[in-house]
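Visitor: A structural model of the following input is requested.
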Amino acid sequence: MKPAPNWRFEEAARQRGFTAIGGVDEAGRGPIAGPVVAACVILPFGAELPSVRDSKQLSPSQREAAALSIRACAEAVGIAAVSVERIDQMNILRAAQEAMREAARQCCPRLEFALVDGLPVPAFPVPHQALLKGDALSVSVASASILAKVRRDEMMRELDGIYPGYGFGDHKGYPTPAHLDQLAALGPCPAHRRSFAPVREVAHRNAPQLDLDESEVRDAGAEGELVARGYLEGLGLRILDARYRCREGELDLVGLDGSEVVFVEVKTKTRGVKVGGCESVHARKRQRLAAAAEAYLQEHNLLDSQCRFDVVEVILGTAQTPSVRYVRGAFLAGE
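Guide: Predicted structure coming up:
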């Protein structure tokens, strides 16, 4: 068994003068159905919570017992959920960040500082430190992870009663073989995330096949981005953001390849509507991409990171499988 989380990071924050230190984590980024839920918890420093570990190491009954212990001694608790509709509108990363911000706000004004699992969260309401795998390192983050997981499991059991037949109470929305079988047999329900590939593919397969009109041609770019995202994730790239917009421009996809931040431009063509590949990313476009990339790095405190610019060309046709061409390191910033 892995070592239990400890108070080392909370102690470091106390040495900096903070007293009300919260742990923040989310549950539900991986499922293809249901909300994403985040929790923030402020604990008395050094509280005895022997049952608190990374929530993924605990059984459901152990998590529920641990959640009761956490709530019994917590100085403040905030829990927030972001709906499937919002997830599909803004992408799962931003939805999870929105839930984290709201959970933290529920602990304000008491909350002074937060330890957050994962990467830094833009526009977070208090100073915070991001901890990769924080639920395995910090008691506060591990406690937040447990509270978020327990609440989300409750919500999935409620959805099981509303949409019977999918087994939400068992798999909690994760893409298990049983869930995928039921999804294929019954089609998506309102609790499913339409922006996630397994759901999107079933919905597309069940939809009537119509000729493309002008609005569908305009949507080809969005479809190409979804194809590119799935392709890159299959190669092991971790997607951090999609359709990032700022004053300087837009980035189709932002990923992480090891320690390198990757900015991806997606070019799509469909049924005679040609959109060029690398050659269409002209000098002015590259300048806009570089400016948007710099804005992203600054916003996420990643200015010291290595980065590169890739291009993915997607051809959407009548074939079931789109054609993809991936150009790694297609150009350099400032070219």
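Visitor: hey, let's count contacts and neighbours off CA atoms from now on
Guide: Noted.
Visitor: do a quick rundown of the helices in the stretch 151-300 of the chain.
Guide: Using DSSP state H, counting those that start in this stretch, the helices found in the stretch 151-300 of the chain span residues 168-171, 177-186, 197-206, 214-234, 283-299.
Visitor: make JSON lines out of the ones you listed and add distance to residue 245.
Guide: Shown next, in JSON lines, are the helices of the stretch 151-300 of the chain (distance: least, CA to CA, whole Å):
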{"stretch": "helix 168-171", "distance to residue 245": "34"}
{"stretch": "helix 177-186", "distance to residue 245": "33"}
{"stretch": "helix 197-206", "distance to residue 245": "23"}
{"stretch": "helix 214-234", "distance to residue 245": "14"}
{"stretch": "helix 283-299", "distance to residue 245": "8"}
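Visitor: can you add mean neighbour count and give those helices back as TSV?
Guide: Shown next, in TSV, are the helices of the stretch 151-300 of the chain (neighbours: other CA atoms under 10 Å):
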stretch	mean neighbour count
helix 168-171	18
helix 177-186	15
helix 197-206	16
helix 214-234	17
helix 283-299	18
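Visitor: which one of those lies nearest to residue 131?
Guide: helix 283-299 (17.4 Å; CA to CA).
Visitor: on that earlier part again, nearest to residue 96, of the helices of the stretch 151-300 of the chain?
Guide: Closest approach to residue 96 among these is made by helix 283-299 (16.8 Å; CA to CA).
Visitor: packing partners for the closest one?
Guide: strand 238-246, strand 249-257 (3 or more CA pairs under 8 Å, 6 or more residues apart in numbering; DSSP states H and E).
Visitor: now it and strand 249-257, what's the angle there?
Guide: 60 degrees (axes from the mean of the first three to the mean of the last three CA atoms, to 10 degrees).
Visitor: C-terminal to helix 283-299, what's the next element?
Guide: strand 307-316 (DSSP states H and E).
Visitor: can you check what angle separates the next helix or strand after that next one from strand 307-316?
Guide: Counting by DSSP H and E, the next helix or strand C-terminal to strand 307-316 is strand 323-331. Angle, strand 323-331 to strand 307-316, by the same axes, to 10 degrees: 160 degrees.
Visitor: the structure of the following sequence is requested for comparison with the preceding one:
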Amino acid sequence: MNEWKISKIKEFLEMNQMTDELKLRLLNDTRKGVHKIVQEYEKKEEQQRQLKEKFIEMSQFEREFWKKDERIIVGVDEVGRGPLAGPVVACAVVLPEDFCLLGLDDSKKIHKAKHELFYNYIVNHALDVQVGIVEAQEIDEINILQATKKAMREAIHLISLPINHVLIDAVELTGLTYKSTSIIKGDQKSISIAAASIVAKVTRDRIMKEIDHQYPMYQFKKNSGYGTKEHINAIEQYGITEIHRKSFLKSINY
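Guide: Got it, this is the predicted structure:
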């Protein structure tokens, strides 16, 4: 390999696994650029190892139920409890036992640039994905906690498979006809809940981008309805809309 250009070595390692023999040959190469390629490769391998460990750790709840022959596990999460405008969106996801998406985590911990990529992978590989939505007017009528629970129930009830168990992020849902477990910080501890959080996040962001066409002055495509300085300034200038949560705005004197 000593006669290979550095670019060719890099290209080779992008397509092939590095063996101990190959690593030794590369380290014996006198070129600093080759040593740097080895370091970058090992760093990438370590990152992959950590991601695999994290994914296995987050699969513990699912694997325990799968061992008990409870195959249809529904992960449930919501997005949009805090904004001043727009709906609360919940998602219910059923993942297959061979599902693997390294880097899956709470949507808030995943770079926004990856949200759409993860969303597409999840909806294309999940056994079922359903969404429940409760609009701002109803949030004002029944309060945000009850609206969140309603959106979650709607998403769960749309699942077409025979549910064995429901894993829910933090919220306790009563009255379900299936066994359920509420997990604090579940979107960091369960791959099913984490997948639901991604789908709910992307779904709600898309809704807010559509609303932005109708009300561009509030910059909903940027703030997703949260109370940013720009959003508050727009409310002061233009007033509130039908998609604003009036019960939330009372707390900031609007």
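Visitor: how many neighbours does the corresponding residue of structure 2 for residue 136 of structure 1 have?
Guide: Taking TM-score structural alignment, residue 136 of structure 1 has residue 188 as its aligned residue in structure 2. As a burial measure, residue 188 of structure 2 scores 21 neighbours (other CA atoms under 10 Å).
Visitor: in the longest helix belonging to structure 2, what's buried?
Guide: Longest helix in structure 2, counting residues (DSSP state H): helix 32-58. Going by neighbour count (16 or more other CA atoms under 10 Å), the buried part of helix 32-58 of structure 2 is 34-35, 37-38, 41, 51-52, 54-55, 58.
Visitor: residue 203 of structure 1 reaches residue 189, doesn't it?
Guide: No. Contact status for residue 203 of structure 1 versus residue 189: not in contact, 9.8 Å apart, counting by CA atoms under 8 Å.
Visitor: which of the helices of the stretch 151-300 of structure 1 sits closest to residue 57 of structure 1?
Guide: Of the helices of the stretch 151-300 of structure 1, nearest to residue 57 of structure 1 by CA to CA is helix 168-171, at 16.2 Å.
Visitor: how far off centre is the closest one?
Guide: 21 Å (CA atoms, centre = their mean, to the nearest Å).
Visitor: average distance between that helix and structure 2?
Guide: Average distance, helix 168-171 of structure 1 versus aligned residues of structure 2 after superposition (mean CA distance after the TM-score superposition for structure 1): 0.4 Å.
Visitor: what residues in structure 2 pair up with that helix?
Guide: Going by TM-score structural alignment, helix 168-171 of structure 1 sits over residues 220-223 in structure 2.
Visitor: one more: stretch 241-248 of structure 1?
Guide: Under TM-score structural alignment, there's no match for stretch 241-248 of structure 1.
Visitor: ok, the closest residue to residue 5 of structure 1 other than its chain neighbours - contacts?
Guide: Leaving aside its sequence neighbours, residue 5 of structure 1 sits nearest to residue 137 (CA to CA, 6 or more residues apart in numbering; 4.3 Å). Listed by CA atoms under 8 Å, 6 or more residues apart in numbering, the contact partners of residue 137 of structure 1 are 4-6.
Visitor: contacting residues for the residue sitting nearest the centre point of structure 2?
Guide: Nearest to the geometric centre of structure 2 sits residue 198, at 2.3 Å (CA atoms, centre = their mean). Contact criterion CA under 8 Å, 6+ apart gives 106-107, 115, 118-119 as the residues in contact with residue 198 of structure 2.
Visitor: which one of the residues you listed is nearest to residue 174 of structure 2?
Guide: Nearest member of the contacts of residue 198 of structure 2 to residue 174 of structure 2, counting by CA to CA, is residue 106, at 24.2 Å.
Visitor: in structure 1, what sits opposite that closest one in the alignment?
Guide: Matched by TM-score structural alignment, residue 106 of structure 2 corresponds to residue 54 in structure 1.
Visitor: go on, residue 170 of structure 2?
Guide: Match for residue 170 of structure 2 (TM-score structural alignment): residue 118.
Visitor: quick one on the thing from earlier: return the most buried member of the helices and strands packed on helix 283-299 of structure 1.
Guide: Across those, averaging neighbours per residue (mean count of other CA atoms under 10 Å) puts strand 249-257 on top, at a mean of 20.
Visitor: on contacts alone, who are the packing partners of that strand?
Guide: helix 214-234, strand 238-246, strand 260-270, helix 283-299.
Visitor: how about 6 Å then?
Guide: Counting contacts by 3 or more CA pairs under 6 Å, 6 or more residues apart in numbering; DSSP states H and E, strand 249-257 of structure 1 is packed against strand 238-246, strand 260-270.
Visitor: and those as JSON lines, adding distance to residue 323 of structure 1?
Guide: Formatted as JSON lines, these follow (distance: least, CA to CA, whole Å):
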{"stretch": "strand 238-246", "distance to residue 323 of structure 1": "20"}
{"stretch": "strand 260-270", "distance to residue 323 of structure 1": "10"}
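Visitor: out of the ones you listed, which comes closest to residue 220 of structure 1?
Guide: Closest to residue 220 of structure 1 of those is strand 260-270 (CA to CA; 6.9 Å).
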